[in-house]
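> Predicted model and sequence below, questions to follow.
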Amino acid sequence: MSGSLSRRQAIDAVTKFKVAATATDVPLADLFGINVFSKSVMKARLPKNVYKKVAATIDEGAPLDPAVADAVANAMKDWAIEKGASHYAHVFYPLTGFTAEKHDSFLEPDSSGASLAEFAGKTLLQGEPDASSFPNGGLRGTFEARGYTGWDVTSPAYILENPNGNTLCIPTVFISWTGEALDKKTPLLRSQQAMSKQAMRLLKLFGHNDVDTVVSYAGAEQEYFLIDEHFFYARPDIMTSARTLFGAKPSKGQEFDDHYFGAIPDRVLAYMIDLDRELFKYGIPSKTRHNEVAPGQFELAPVFERSVLAHDHQQLMMTLMKKVAERHGMTCLLHEKPFAGVNGSGKHVNFSLGNGNQGNLLNPGDTPHENVQFLVFCAAIIRGVHKYGGLLRASVASASNDHRLGANEAPPAIISIFLGEQLMDVFDQIAKGGATGSKQAGVLELGVDSLPPMKADPGDRNRTSPFAFTGNRFEFRAPGSNQSISDPMVAINTILADSIDYLATELEKATADGTEFNAAVQKVLQQVILDHGAVIFNGDGYAQAWQDEAAARGLLNLRTTVDAIPFMAEKENEELFERYGVLSARELEARKDVILEQYALCLLVEAKETAEIATTMILPAALRYQGELAGIAANLTAAGIDSPTPLLGELTETIGALTSALATLNAGISGFHGEGELEEATYGLETLIPAMAAVRAAADTLEGQVADDLWPLPTYNEMLTIL
């Protein structure tokens, strides 16, 4: 690998890199939550009556008493200053999908010219950032700047460390002066409350009089790539677009399946160990780490948490993953498809429902046919996913996630449910009149005396299903690795509120008419499976046959963001969100417009970067090599040597293809337009994407033709294998 100067420098830096030992003077367990203003910290620092009120809001969803704010603010300030904080920040989650923060100093001058550390309750409760400078879908005009952040007591404050000083970070919601949600968190809190209300109602029908707030839990598996930072800075496409816009397929990719769960490289393991320590400081329950399928790809998975807290932790986790990578001379790539031709990265969201009294409501037990309560909640999910499949698909739509959904590496764009053999058998029995038994777990005899018999679950798993039951929870596999989990969780919570509401209403009607409760449950379950069983599919979601069968079943196949997003604001979905107070019609329409606008802008930026790199880096390299070959051919001819030069002809043909494709792409960029967000997004899909693909095809061919010492970009072979 001789390559250009930047490539040689990168390779030299990688090969000479020495792993630095990670500080382990403090045991990992002792680090957990040390930077968090947790319930235990509050209990130690707040007056007993104040702590009880705050704890009731966190644990039971009780209304927050504003009168406690001053006491909490004072305790929070003292704790933060002891931790080395000089500033505080209301942290919020705008519609960009990223994290935003504005820092203010604790110190304020007094009348004597000295300074005092001040942090009042009103400051804790509410802040005021600019509302018009974030994407808002027309909810705020440029001249209408006022917006508010509001303290979310259910998500603990924390200390964000920096070598030059620490900051107290306070998770908040972000709303406009007119009271509309401008963030990812407000609808998540609303959807959680709506789902809880309906779930508590259903549990009471089952005779539970001790019902606590029902919460949704989430655990999001985070896939990511690591590359050396020298490669990152030598690739303008990754710097601008977070993915490679060029790159020929490497000679060795993932075809041997030798990277998956392989031995973790020392440099990467040092990063993982360091990252775990950082995550633990913030109370983020990191659990699993391993090599993923593609070379250079890895995974991190946390333990389940309340979905609102899991959302905040996921946002912080993505920030920390990038920061810690920099310490180790690497760049963490969270784009869904940073490298073509190898697996992309998802963020599989595992979710369940439960509370302290009834436990996990999605735990079927050993005999699920007898666990009627579980079957009703499971039926609610089946109904919701079938009825609102288009909404679920839209909740994970983005320009970057379009690169993986539907490919043979991720769930298809068709939203279906996998139940497994055991549950499918139970629901088949219900559809036929009543369930009388459940398939039981088996035993695997391994034929080796020293190995104990192993329990075999009553059903297999299905990695091709977008919505799969995995034993005591469902796994939504469609979210992308760079995505906030708010959108899918808002959709899941809200469709569950609707389906649980429907089932509770049907049961109330039936029992009011004199039907015995168990008989009413059987009838409702049977009707759900007959009306919505089409969404259940246990087979291979990658197979073409499923595409055809899904169409026959009436299931949507929304392949792109442009196909999916219009479903967000359909009348049925608009009524759904308004009925449960999650999003108004105006808020929903605004979110649809924001996603389409970001999609179109993403494609436009990628198109411009494609044109620039091809014009200023790849084409000049190809022309220089063409000149070299032409000179060699001329010299040979002058010397009387008859030497055919097919490479020169092939190279010239490819240069012509690149030049022609560039002309088409530049024309597409110049003509970028639309009457509205959907039209601009459609233009990007139909015009810019094919034009970029044509430029890339020619450029990637040139990569295999141009001399290695002239090629200006680090290659896939280098970036994916040198760590």
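Done, it's in.
> CA atoms for contacts and neighbours, from now on please.
Noted.
> Mind giving me the packing neighbours of the longest helix anywhere in the chain?
Criterion DSSP state H: the longest helix present in the chain is helix 585-613. Under the contact definition 3 or more Cα pairs under 8 Å, 6 or more residues apart in numbering; DSSP states H and E, helix 585-613 sits against helix 236-241, helix 561-564, helix 571-579, helix 646-670, helix 677-683, helix 689-703.
> I'd like those as TSV, with distance to Thr15 appended.
As requested, the helices and strands packed on helix 585-613 are exported to TSV (distance: least, Cα to Cα, whole Å):
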stretch	distance to Thr15
helix 236-241	22
helix 561-564	41
helix 571-579	54
helix 646-670	33
helix 677-683	43
helix 689-703	24
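> Let me have these in a markdown table, adding mean neighbour count and distance to Leu444 as columns.
Converted to a markdown table, these look like this (neighbours: other Cα atoms under 10 Å; distance: least, Cα to Cα, whole Å):
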| stretch | mean neighbour count | distance to Leu444 |
| --- | --- | --- |
| helix 236-241 | 17 | 47 |
| helix 561-564 | 22 | 44 |
| helix 571-579 | 17 | 47 |
| helix 646-670 | 17 | 57 |
| helix 677-683 | 21 | 53 |
| helix 689-703 | 21 | 49 |
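> Okay, one more to line up with it:
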Amino acid sequence: MSTLRFNALKELPFRNYRKDNSIEVPKKLSELFCENVFSEETMRAYLTKEAFTSIQDAIKRGAKTPRNIADQIAVAMKDWALSKGATHYTHWFQPLTGSTAEKHDSFFTPFESDRAIERFNGSMLIQQEPDASSFPNGGIRNTFEARGYTAWDPTSPAFIIGTTLCIPSIFISYTGETLDYKTPLLRAMHAVDVAATDICRSYFDKNVTKVIPTLGWEQEYFLVDSALYQSRPDLVLTGKTMLGHSPAKGQQLDDHYFGSIPTRVMNFMKELEIECMKLGIPVTTRHNEVAPNQFELAPMFEETNVAVDHNSLLMDIMARVAHKHHFHILFHEKPFAGVNGSGKHNNWSLATDTGENLLSPGKNPKKNLQFLTFFVNTLKAVHDYADLLRASIASASNDHRLGANEAPPAIISAFIGSQLYSVLEELEKVTDGKLSPEEKTDLKLNVVGKIPEILLDNTDRNRTSPFAFTGNKFEFRAVGSSANCAEPMTALNAIVARQLQEFKKKVEYNIEKKNLKKDEAIFNTLREYIKDCKNIMFEGDGYSDDWAQEAEKRGMSNLKTTPEALKEELNQKFIDLYEGLGIFNHREFEARNEIKLEKYSAVIDIEAKVLSDIARNHIIPAALNYQNRLIENVKGLKEIFGDEEFKPLAKEQMELIRSISANVSDIKTGVDELLSAKEAARATMGSQQQAEMFCNDVVPRFEKIRTASDELEMMVDDELWPMTKYRELLFTR
């Protein structure tokens, strides 16, 4: 056959057994770690003591780097990069496109007619001016105002990819508004650092001078053969399959999860890990995920800004390495209908510069009270700002995953485990006001004192919870696999920062106005918060209809779609939160909401066009081709057996002909209705209204076309079917 599908299938044996795909690790992974990173160790080797001290002050305390010191750092960075074979440099940043961006400039600088040098100075290091006219801005600036600035972020180390020195940077407009993911994340991290450090120093440990939000992401993804990928226009253009009948064998046997990793995939993983080690990405875990051809990669915990940069960098590296192994990587949250989708669980905690995890209990009641303070305040923050968290993970692709059998629902609830829940119930019973000596003893020894023992045994997890406590961290499970971690981490750090500020005010009020001792003031405040946020605590099955009904009774939001979530995002309460913390001004926040709405509508618009094209130009012609064969067969039977005798003999063929006609008709009318609805949505004024039109009037029309097409897939001769099938995409090793 000459179809793309069969040409792709012919190449598979060649791809599967190529010897040059074999990967051997050249040395210990630990010896490769940070090989291509301008790390602290490299800085010590290349910088003067003055320059090294200055950049460490910038990293650890946010101090500004003087221009003369920046010149020294730039020269050292250039010398190191040249020693690694670099020829160019770029400010590497994360615009609101959802991917990374870079503009390469050469170190090469001619200075006479026949002479040249490699040049890189402090001004080049600190700032660049990429054209900002084509990046999303949400109406925050005019198209003709093209100037934008990238500025070096010294808290995330520079690195080399190929022959290019990459300098992690923020991205802002000419008028100073943020146009990237990194800038608000850095501001949110600063806010939670200040608030959490204040709590620690005031009530628990005066030696704490900094609190660092940490992140450990878990990246799920699918691998499909690159030839099969290219044979599917829907995968190429949308990242997901717009149609396709479920294979006879899917994930029913649970035989893929944690199973033996296929050789070809293992070679991909080996090379990926080598590249990660060189770039300082501390990946430690790899395994098969639940769905066929689905896998997961996870690193050690890092400071959140660096972890976000590493995840963005990783996604780029994964695509490059996959290409070398004749794979294409799918980050779409739900690339295959009826098959588990992919998430990016964000494991979040707070660490002090004294080496403590604030969400981990200690060996004495004081440390456990510290743990309870940050634990309960996080729950309270999630309770008060649940809709903001939901909006932070909203996208057209994640809408397909949330609420499915492998992902948490759109209802933002928290799972903490039954034993820890019992501890909170005991705290809730504490008498309001001053504690009696007996109450103090019982509270500290029998309730607070037992927390480490409880958490040691409470190792169960609730996979249906969007926000689960897992022993010493919270796991934000609802984040989608294609997302930039920065947005949900900005929201989470911001809401916790605000909540800790409110907590401090409340405790100080209890101490000053109610004459309570410090511990009693803290307990009373925590007790009040536990009562306030019990609604979001849920230990059961988040997939069940009963939970949706129960959540509604509790007054919890169930924002199932992106337009619903983004409409709630513009709540004045959320704008005030971000403005009050200095993370966004109202113009920046509204612009980002606009960008997300526009992207949602654009994604659905593209999917509608792609589905219509495939249906008309691939599916209908294949169906009619097969139908014509059947018609010729029926005509032949009639010629041989006569008018009466051929009828029972041609019964099956006649039924197939009718079924094909009915499904082709459904596709034709479905496409017409879809395109009409799409045009009506495009003509709608206002981003929110347009997104709602695409969501409510366009997306539901996909199903009619898909159903008819998938039925035809099971009727039409396999050799005539043009689209690579699920059984081939999912089970090709």
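Received it, and whenever you're ready, just let me know what you need. Nothing here was measured: the structure is a model prediction, and the numbers come from that model.
> re earlier: of all the helices and strands packed on helix 585-613 of the first structure, which one is nearest Arg45 of the first structure?
helix 571-579 (39.8 Å; Cα to Cα).
> post-alignment, the closest one versus the second structure, mean distance?
Here the mean offset of helix 571-579 of the first structure against the second structure after fitting is 0.3 Å, by mean Cα distance after the TM-score superposition for the first structure.
> Also stretch 309-324 of the first structure?
Superposed on the second structure, stretch 309-324 of the first structure shows a mean distance to its aligned partners of 0.4 Å (mean Cα distance after the TM-score superposition for the first structure).
> Find the residue closest to the most centrally placed residue in the second structure in space, skipping its chain neighbours.
Closest to where the C-alpha atoms of the second structure average out (Cα atoms, centre = their mean) is Ala483, at 3.0 Å. Excluding the flanking residues, the one nearest Ala483 of the second structure by Cα to Cα, 6 or more residues apart in numbering is Gly98, at 7.1 Å.
> Check whether that neighbour sits in a helix, strand or coil.
Judged by DSSP: H, G, I helix; E, B strand; the rest coil, the three-state class of Gly98 of the second structure is coil.
> didn't it look like it was pressed against Ser481?
No: between Gly98 of the second structure and Ser481 there is no contact under Cα atoms under 8 Å: 11.7 Å.
> returning to that earlier point: residues contacting the equivalent of the residue nearest to the centre of the second structure over in the first structure?
Correspondence of Ala483 of the second structure to the first structure, assessed by TM-score structural alignment: Gln483. By Cα atoms under 8 Å, 6 or more residues apart in numbering, the contact set of Gln483 of the first structure is 97, 347, 396.
> what do you get if the cut-off is 10 Å, keeping everything else the same?
Residues in contact with Gln483 of the first structure (Cα atoms under 10 Å, 6 or more residues apart in numbering) are 96-98, 314-315, 318, 334-336, 346-347, 395-398, 400-401.
> Hmm, Lys77 and Leu116 of the first structure touching each other?
No: applying Cα atoms under 10 Å as the test, Leu116 of the first structure and Lys77 come out as separate, 11.9 Å apart.
> where exactly do the strands run in the stretch 51-200 of the first structure?
With DSSP state E, counting those that start in this stretch, the ranges of strands along the stretch 51-200 of the first structure come out as 85-92, 100-105, 107-109, 115-117, 126-127, 147-151, 158-160, 166-176.
> average distance between the third one and the second structure?
It refers to strand 107-109 of the first structure. Averaged out, strand 107-109 of the first structure is 1.2 Å away (mean Cα distance after the TM-score superposition for the first structure).
> which residues of the first structure does the top strand by length along the second structure align to?
In the second structure, with assignment by DSSP state E, the single longest strand is strand 211-225. Under TM-score structural alignment, strand 211-225 of the second structure corresponds to residues 214-228 of the first structure.
> which ones are touching the residue located most distally from the centre of the second structure?
Checked against the mean C-alpha position of the second structure, the extreme residue using Cα atoms, centre = their mean is Gly642, at a distance of 64.9 Å. Going by Cα under 10 Å, 6+ apart, Gly642 of the second structure touches 635-636.
> tell me which residues of the helix or strand where it lies are tucked away?
Here Gly642 of the second structure, judged by DSSP states H and E, is contained in helix 620-649. Buried residues in helix 620-649 of the second structure, defined by neighbour count with 16 or more other Cα atoms under 10 Å: 620-627, 630-631, 634, 637-638, 646-647.
> Distance-wise, check the residue farthest from the centre of the second structure relative to Pro648 of the second structure.
Using Cα to Cα, to the nearest Å, Gly642 of the second structure is found at 11 Å from Pro648 of the second structure.
> Between these two, which contacts overlap?
With Cα under 10 Å, 6+ apart, Gly642 of the second structure and Pro648 have no common neighbours.
> Point me to the helix or strand that includes the counterpart of Val265 of the second structure in the first structure.
Using TM-score structural alignment, the partner of Val265 of the second structure in the first structure is Val268. Per DSSP H and E, Val268 of the first structure falls inside helix 266-281.
> Next, the mean deviation of that helix compared to the second structure.
Helix 266-281 of the first structure sits 0.6 Å off on average (mean Cα distance after the TM-score superposition for the first structure).
> measure stretch 614-622 of the second structure end to end?
Using Cα to Cα, one end of stretch 614-622 of the second structure lies 11 Å from the other.
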